[in-house]
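In: I would like the atomic coordinates for the input below:
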Amino acid sequence: MTDSMDLKEIDRQEKIQAEILHSFHQTLKNEEFQIYFQPKVSPASGKISSAEVLVRWLHGGKMRWSPAVYIPLFEQNGFVISLDYYVYEKTFRWLQEFSRQLPADFHISLNVSPLHFEEPDILP
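Out: Down below sits the predicted model:
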């Protein structure tokens, strides 16, 4: 009975992965990936000194998949590069719009997939 349950779980996970991969390009096109800023507080001043950009997959206003599910999958097949560029573009647009409201020494952290370093044009 355990083997049957294990096979059902494997089958379920494979179907989820196939659905995630199949819907990736349409999700980008529909802009269902949303960026969020996780603030970092300076212990000395108690003020927000920087923020890390996070990405969440929303569908119908609700989180569709956890990043713990889709990011490793995108790392495996290379989709993470397109997702990263999407996140960078959204972040830079946000910075253009709100940069005058941010402190001069405010910093933004963006995640960079190791796959980017395999691209020939990424490094000078």
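
In: C-alpha only now, for contacts and for neighbours.
Out: Will do.

In: can you map out the helices along the protein?
Out: Using DSSP state H, the helices assigned to the chain run over residues 2-29, 67-77, 79-98.

In: Throw these into a markdown table and include distance to Glu52, thanks.
Out: Below are the helices of the chain laid out as a markdown table (distance: least, C-alpha to C-alpha, whole Å):
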| stretch | distance to Glu52 |
| --- | --- |
| helix 2-29 | 21 |
| helix 67-77 | 15 |
| helix 79-98 | 10 |
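
In: So which of the ones you listed is nearest Lys40?
Out: Nearest to Lys40 among the helices of the chain is helix 79-98 (16.5 Å), distances taken as C-alpha to C-alpha.

In: for comparison, sequence B:
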Amino acid sequence: MASKNMKTSMALYLTFNLVFLGFVSAQPPVVEPLMCPLSVTQLNPCVSILGLVTITLTAQNVATCCNVLAGVGLPNAPECACEAARNSLLGGLGLGLNVITGRVNELFSLCPLSQLPVGSVTCSL
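Out: All right, here's what the predicted structure looks like:
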């Protein structure tokens, strides 16, 4: 008789666990938005490169900007480049995000230390 009583109480215990724990869900992790840790003055090499002053980007004229972005690290580098583009003449003229994103992707394709896939950067407002 004790065996049957034990089976019943174990079945009730497991049923309650399944019912009550089935309603519990994990919270998704909070993703912090990427921020550029550099100030506007530290981004000046990139601002001058990403503006309309330098029409053609080459490996030689983007070297200083690439060094600045390499010091920031890979997760924050695209955000810093987008911020520099928004602070440059490109952002001041009100050009679309497609132009700014294209210019930033062109910059990263010329940076030797960049490990980003070509065309993977998307700038936002």
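
In: Superpose the two chains and report the TM-score.
Out: Overlay of the two chains. TM-score (TM-score structural alignment, normalised by the length of structure 1): 0.30; 62 aligned residues with a C-alpha RMSD of 4.2 Å.

In: nearest to Gln38 of structure 1, of the helices of structure 1?
Out: Comparing the helices of structure 1 by C-alpha to C-alpha, helix 79-98 comes nearest, at 12.7 Å.

In: Give me the buried positions along the closest one.
Out: Phe79, Val80, Ile81, Leu83, Asp84, Tyr86, Val87, Tyr88, Lys90, Thr91 (16 or more other C-alpha atoms under 10 Å).

In: how far away is the third one from Gln96 of structure 1?
Out: Going back to what we said before, that points to Ile81 of structure 1. 23 Å (C-alpha to C-alpha, to the nearest Å).

In: nearest to Ser49 of structure 1, of the helices of structure 1?
Out: helix 79-98 (14.9 Å).

In: Looks like Leu58 of structure 1 contacts Gln34 (just checking).
Out: Yes - the pair formed by Leu58 of structure 1 and Gln34 meets the contact definition of C-alpha atoms under 8 Å, at 6.8 Å.

In: wait, which of the buried residues of helix 79-98 of structure 1 is closest to Leu7 of structure 1?
Out: So of the buried residues of helix 79-98 of structure 1, ranked by how close each gets to Leu7 of structure 1 (C-alpha to C-alpha), first place is Phe79, at 27.2 Å.

In: Find the helix or strand that Ile100 of structure 2 is a member of.
Out: Using DSSP states H and E, the element containing Ile100 of structure 2 is helix 97-110.

In: Mind listing what's buried along that helix?
Out: Applying 16+ other C-alpha under 10 Å to helix 97-110 of structure 2 flags Leu97, Ile100, Thr101, Arg103, Val104, Asn105, Glu106, Leu107, Phe108, Ser109, Leu110 as buried.

In: which secondary structure elements does it contact?
Out: Packing partners of helix 97-110 of structure 2 (3 or more C-alpha pairs under 8 Å, 6 or more residues apart in numbering; DSSP states H and E): helix 44-50, helix 77-87, helix 89-92.

In: Let me know the angle separating the longest one from helix 97-110.
Out: With axes from the mean of the first three to the mean of the last three C-alpha atoms, to 10 degrees applied, the angle from helix 77-87 of structure 2 to helix 97-110 works out at 130 degrees.

In: Which elements pack onto helix 77-87 of structure 2?
Out: Using 3+ C-alpha pairs under 8 Å, 6+ apart: helix 77-87 of structure 2 touches helix 44-50, helix 63-72, helix 97-110.
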